[in-house]
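Enquirer: Generate a structure from the sequence data that follows.
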Amino acid sequence: MTTTSSPGSGLSKARLGVQRFGTFLSGMIMPNIAAFIAWGFITMLFISAGWLGGWYPVADLLGGFGDAAQINWPGAMTALAQDADGATFSQYVGLVGPMITYLLPLLIANTAGRMIHGERGGVVATIATMGVIVGTSIPMFLGAMIMGPFAALMTKWMDRLWEGKIKPGFEMLVNNFSAGILGMLLSILGFFVFGPVIIGVSNVLGGAVAWLVSLHLLPLASIIVEPAKVLFLNNAINHGVFTPLGLEQVTEAGKSILFLIEANPGPGAGLLLAFSFFGVGLAKSSAPGALVIQFLGGIHEIYFPYALAKPMTILALIAGGATGVATNMVLGGGLAFPAAPGSIIAVTAAASGPAAGGIGNLLVVYLSVVLAAAVTFLITAVILRASHKRDLAAEGAGADSFGAAISQTTANKGKESSVLGTLGAPAAAATASATTPIRTVVFACDAGMGSSAMGASVLRNKIKKAGIEGVTVTNQAIANLDGTADLVITQQQLTDRATAKSPNSIHVSVDNFMNSPKYDEVVEMVRNQEEK
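Expert: As a prediction, this is how the structure comes out:
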């Protein structure tokens, strides 16, 4: 089954283009979040200001402090024989410095290269980015996000030059030497050209953030961030922009406020709490469960339809987000590494390290979450109470405002309005197309995490309860679909992209990963095949 759509308007195409670019940016970061968290815990535990900073000799070796050498950038490691207390993270020689200087940027570059040109693209991107790293004096996250894709594209174009022209038996020789030579040239280019350019770009961006902070204007970022989240650009904003800038700040200060501009769970929690008390119909009954998922699970997108059910509440989200940012800016709150997903549990882990300020910093961050939630709750409550009678009357007349909000959510992700009402068609078509046994089911979304993971869990439980065995249900990013899945489930606005990546699979479109009647139809389809 495939889904077709009519050509969208210029605005829809522009939104889709921005979404795809944002997805590409976040796609370089998201698969490597575990590495950022690992680095964060190592700094939290083993640097001289860490929890185990005085535990000699293990902490001394892992954290690289005390009388250990510092790194003189650019150049080789030079023993300075001085106490590293107060040194920036990139100067620690143990695990801390090499991980943030080499490991994390190289992981980003390799991921970007693989996204564009598979393993060869990843290898050449990594080689090229090494030149950028050693030619600069700061951690090269932005450099990796630029050089990685550029090197992979160059490799892709190079391979096209002699595609099908290599004589049998010489393929490995040509492939290995061409990639090696190109990687060498690009690493030299990165050392002399890309490195200085990226330093300039980083200085400009860092200066812009510092300027906003000095003028106390950083809370105004919420005017852009909160509506953009509802438009499903949250991963692009957080991991494509704030994460690389924030990590550079961490190397100097031990924490960054940028990690909390988008990831603060307070605004979404306040919105869902207000709907729990003052909403109507399905929005009210489902809000408490959504609150648990959003606040503890960190899946922020679950509250987007609630905001779109009452667009005025986006103002409440902006006010709450700005309140949280202002609180952290005034009191010096921040995180030592990205909170991904944006769960209060992840926020706690990233805020509690001694290098970030310990318990004092954690209390500031908690205060920013509470105040953001309180402001959002109060404004949303006023908005909902003002229209409560009208909403009850519409509910009694059979209006499905929340369902319409879910449809509007898909529209904001780039789906043309002409197909939003055909919610029943995809499942029927999928059932008719199931001519081969279904053994692998993949839930696919932009990042391959969050909502698709929840959907996979829901269907997995349904299949288990139905007593069906031998069916594997997983989740992954659309960019990683390789055509091997028997059935792919996506949200409606992403089905066309999934079909292009996996054309031989059966495709089912749903409007909501958490609760869709299509799941029961998929289970029934698989059960019918088992009985044949």
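
Enquirer: contacts, neighbours, all on C-alpha from now
Expert: Noted.

Enquirer: element containing His216, please.
Expert: If you go by DSSP states H and E, His216 is not part of any helix or strand.

Enquirer: Break down the protein into its strands, ranges please.
Expert: For the chain, the strands defined by DSSP state E cover 70-71, 77-78, 440-445, 472-477, 487-491, 506-510.

Enquirer: need the ones you listed in a markdown table with mean neighbour count and distance to Ala49, can you?
Expert: Formatted as a markdown table, the strands of the chain follow (neighbours: other C-alpha atoms under 10 Å; distance: least, C-alpha to C-alpha, whole Å):
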| stretch | mean neighbour count | distance to Ala49 |
| --- | --- | --- |
| strand 70-71 | 22 | 16 |
| strand 77-78 | 12 | 22 |
| strand 440-445 | 24 | 40 |
| strand 472-477 | 20 | 38 |
| strand 487-491 | 25 | 46 |
| strand 506-510 | 26 | 49 |
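
Enquirer: and the gap between the residue sitting nearest the centre point of the chain and Leu272?
Expert: For the chain, the residue sitting closest to the mean C-alpha position, by C-alpha atoms, centre = their mean, is Asn235 at 3.9 Å. Separation of Asn235 from Leu272 (C-alpha to C-alpha, to the nearest Å) stands at 20 Å.

Enquirer: and if you look at Gly334?
Expert: Using C-alpha to C-alpha, Gly334 is found at 24 Å from Leu272.

Enquirer: cool, Ser451 as well?
Expert: For Ser451, the distance to Leu272 (C-alpha to C-alpha) stands at 17 Å.

Enquirer: who's more crowded, the two?
Expert: Leu272 (32 against 23; other C-alpha atoms under 10 Å).

Enquirer: Endpoints of stretch 339-347, how far apart?
Expert: Using C-alpha to C-alpha, the two ends of stretch 339-347 sit 5 Å apart.

Enquirer: Touching it from outside, list them.
Expert: With C-alpha atoms under 8 Å, 6 or more residues apart in numbering as the contact definition, stretch 339-347 has outside contacts at 33, 259-260, 263-265, 294-300, 335, 350, 450.

Enquirer: what distance separates it from the middle of the whole chain?
Expert: Centre-to-centre, stretch 339-347 and its host chain are 12 Å apart (C-alpha atoms, centre = their mean, to the nearest Å).

Enquirer: Among the contacts of stretch 339-347, which pair sits farthest apart?
Expert: Across these, the longest distance by C-alpha to C-alpha is 21.0 Å; it joins Leu335 and Gly450.

Enquirer: to compare against the first, here's another:
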Amino acid sequence: MIKLFTELKRVADRRRGVCLTRGNVMNVIQKTGKFYSRIIMKNIGIFVFIGLLSVVFQTEGWFPNEDIYAISQVAYRYVLPCMIAYEGGNLLSDSFGGLAAVMALCGILLRDPEAGIFGAMVSAPLGGYLWKKEREFLERDCFAETKMLFRNLLLGLTGAVLAVGEYYLLAEAVTVFAVAAGSCIGWILEHGYIAVLNVLIEPAKVFFLNNIMNHGILVPLGMSQAEQTGGSLLFLLETNPGPGLGMLLGLLLYKRKNVKRRQELATAAFTQAIGGIHEVYFPFVLADLGLLLPLIVGGVAGSIWFSVFHCETAGVISPGSVLTILIMAGRSSMLPVLGGILVSTAVSGVGSYLYLCWRGERKEVPQSEIPESEKQEELEKENTEMSGLERELETASEQEEKPMPENIYQNLHKIGFVCNGGMGSSAMGAALFRRALKTAGITGIQVGVYAADLIEEDIDLIVCQKEFYALNPQLHEKVCHVIAGFTDREEYTKLIQCIQDAQNGGTR
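Expert: Coordinates of the predicted model:
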């Protein structure tokens, strides 16, 4: 699958002159996924609010109370869809675009309140994009004295037209889609095929698509299912920290004699289990893609356990830490959910350790004992052109060795830590770096966190992980300090040393 992805990318790169290429299609899919992921992540607090009320006050909760539980249902049916629509419209244009999206959503909510989240995902881009075009008209052709009047009239008219149009034209289609998606998920659960999804989920996570996979796909479907049954297994699929934790523990056991590596892996394992930040283990897998197999097997084992023991959580899990999962699991599912996490951890850990031992032994086999056919295959592989992913990773390595622009470290005012969503691993790295700056006594440098496609123009220096840099060509045009991992404190020590040398008149 990885080879197929990279080959498709290579073909697309060779056909840049063609209007519609596979690369363009992949780019559109990725941007769409990021759009929906971002508007969902902006409202994670409301998802957690609904989940907590459900866990505590539903019929099988800790303190059953129908009246308080009803608050969560109001939030699910009306407040959450409106907020998702608003964030989407605001993201595409401005706050007025968000209002247009909310007004448009009213048509779908009237027809079917149960399909509110799916309706919001339609209304958000529709209202936001339409208002963006209308705003351009207002700014270009409307007099300043009458701009406010025409803006309000046009906004009200746009909302009314969209609401009526969605009521008659889109509401039925959204309802059919919601029912079909629910039926499909029900069929998968009923026939025990839920574990097959991990074959897609684990590789997608490693290539920094975890937020898109979870918040863009699984969360909306899970919320729809939770509304009907009180909980959903879908919330556990991507957020399960077991596969990544097991892989890190397997690496830790294999590298136990390497003190520096052991400390780094122990930090990453703790961050994965307690902090719930999955991105910390992605670089280890990208450095050796063979580790994808035990990750997938561990995820499948956990999902099978969750399915057999009917595990579920009442609401969205964010971040995906063991503590958060147990809180959202509630009284009835707490122990079974913990068992599934432990099973996936054990399977992934044992598989990773066995794979590393096999790979190590393979490297130590004398050349005389390797069959000639295998020698020839390895030689041909070395002589063939590198795959797209390998080439990009090599480019990232070369970028690390290039000298930075003159005086870049001397005139630093704003540093941006960048990851896919701008809320997970980069936030952790930024926090560690702020602490390191404070310890070193360096002031006057602002440290922020950004998604890869939302980097501000006034950023002096970008800090990102090596593999993430390789997979995001738009970063190659910016001034980047590429590091091995956000949990590696030595990387921050080196960066601070560069800053101190520059401020003291030294050279890098």
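
Enquirer: Output the strands of structure 1 as JSON lines; include the columns distance to Val124 of structure 1.
Expert: Putting those into JSON lines (distance: least, C-alpha to C-alpha, whole Å) gives the following:
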{"stretch": "strand 70-71", "distance to Val124 of structure 1": "26"}
{"stretch": "strand 77-78", "distance to Val124 of structure 1": "26"}
{"stretch": "strand 440-445", "distance to Val124 of structure 1": "28"}
{"stretch": "strand 472-477", "distance to Val124 of structure 1": "23"}
{"stretch": "strand 487-491", "distance to Val124 of structure 1": "31"}
{"stretch": "strand 506-510", "distance to Val124 of structure 1": "34"}
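
Enquirer: OK, contacts around Gly180 of structure 1?
Expert: Contacts of Gly180 of structure 1 by C-alpha under 8 Å, 6+ apart are Val124.

Enquirer: follow-up on the earlier one: among the contacts of stretch 339-347 of structure 1, which one has the most neighbours?
Expert: Ranking these using other C-alpha under 10 Å puts Leu335 first, with 31 neighbours.

Enquirer: and of the strands of structure 1, who's closest to Arg114 of structure 1?
Expert: Nearest to Arg114 of structure 1, of all those, is strand 472-477, at 13.3 Å by C-alpha to C-alpha.

Enquirer: matching residues in structure 2 for that closest one?
Expert: Mapped onto structure 2 using TM-score structural alignment, strand 472-477 of structure 1 spans residues 446-451.

Enquirer: For the matching stretch, give me the average deviation versus structure 1.
Expert: Taken over the aligned residues, the distance from stretch 446-451 of structure 2 to structure 1 averages 2.4 Å (mean C-alpha distance after the TM-score superposition for structure 1).

Enquirer: In structure 2, what stretch matches the helix ranked longest in structure 1?
Expert: With secondary structure taken from DSSP state H, structure 1 has its longest helix at helix 104-134. Helix 104-134 of structure 1 corresponds to residues 80-110 in structure 2, going by TM-score structural alignment.

Enquirer: next one: that stretch to chain centre, how far?
Expert: Centre-to-centre, stretch 80-110 of structure 2 and its host chain are 23 Å apart (C-alpha atoms, centre = their mean).

Enquirer: buried residues in it?
Expert: The neighbour-count check on stretch 80-110 of structure 2 (16 or more other C-alpha atoms under 10 Å) flags 80-109 as buried.

Enquirer: got it, and stretch 358-369 of structure 1?
Expert: Gly358, Gly360, Asn361, Leu362, Leu363, Val364, Val365, Tyr366, Leu367, Ser368, Val369.

Enquirer: Nearest to Gln493 of structure 1, out of the residues you listed: which one, please.
Expert: Using C-alpha to C-alpha, those come closest to Gln493 of structure 1 at Val369, 31.8 Å.

Enquirer: quick one: what's aligned to that closest one in structure 2?
Expert: Under the alignment (TM-score structural alignment), Val369 of structure 1 pairs with Ile341 in structure 2.

Enquirer: Report the contact partners of the nearest residue to that match once chain neighbours are set aside.
Expert: Spatial nearest neighbour of Ile341 of structure 2, chain neighbours left out: Gly242 (4.9 Å); criterion: C-alpha to C-alpha, 6 or more residues apart in numbering. For Gly242 of structure 2, the contact set (C-alpha under 8 Å, 6+ apart) comprises Ala273, Gly298, Gly299, Gly302, Ile341, Leu342, Val343, Ser344, Thr345, Ala346, Ser348.

Enquirer: The counterpart of Gly242 of structure 2 in structure 1 and Met99 of structure 1, how far apart?
Expert: Mapped onto structure 1 by TM-score structural alignment, Gly242 of structure 2 lines up with Gly266. According to C-alpha to C-alpha, Gly266 of structure 1 stands 31 Å off from Met99 of structure 1.

Enquirer: Over to Asn512 of structure 1?
Expert: In this structure, Asn512 of structure 1 and Met99 of structure 1 are 39 Å apart, going by C-alpha to C-alpha.

Enquirer: cool, and Arg385 of structure 1?
Expert: Distance of Arg385 of structure 1 to Met99 of structure 1, computed by C-alpha to C-alpha: 51 Å.

Enquirer: Also Gly190 of structure 1?
Expert: 20 Å.

Enquirer: Those two - which one has more neighbours?
Expert: Between Gly190 of structure 1 and Met99, counted using other C-alpha under 10 Å, the more crowded position is Gly190 (27 against 22).

Enquirer: since we're on the counterpart of Val122 of structure 2 in structure 1, how many residues are nearby?
Expert: Val122 of structure 2 maps onto Ile146 in structure 1, with residues paired by TM-score structural alignment. By other C-alpha under 10 Å, 19 other residues sit near Ile146 of structure 1.

Enquirer: Thank you, goodbye.
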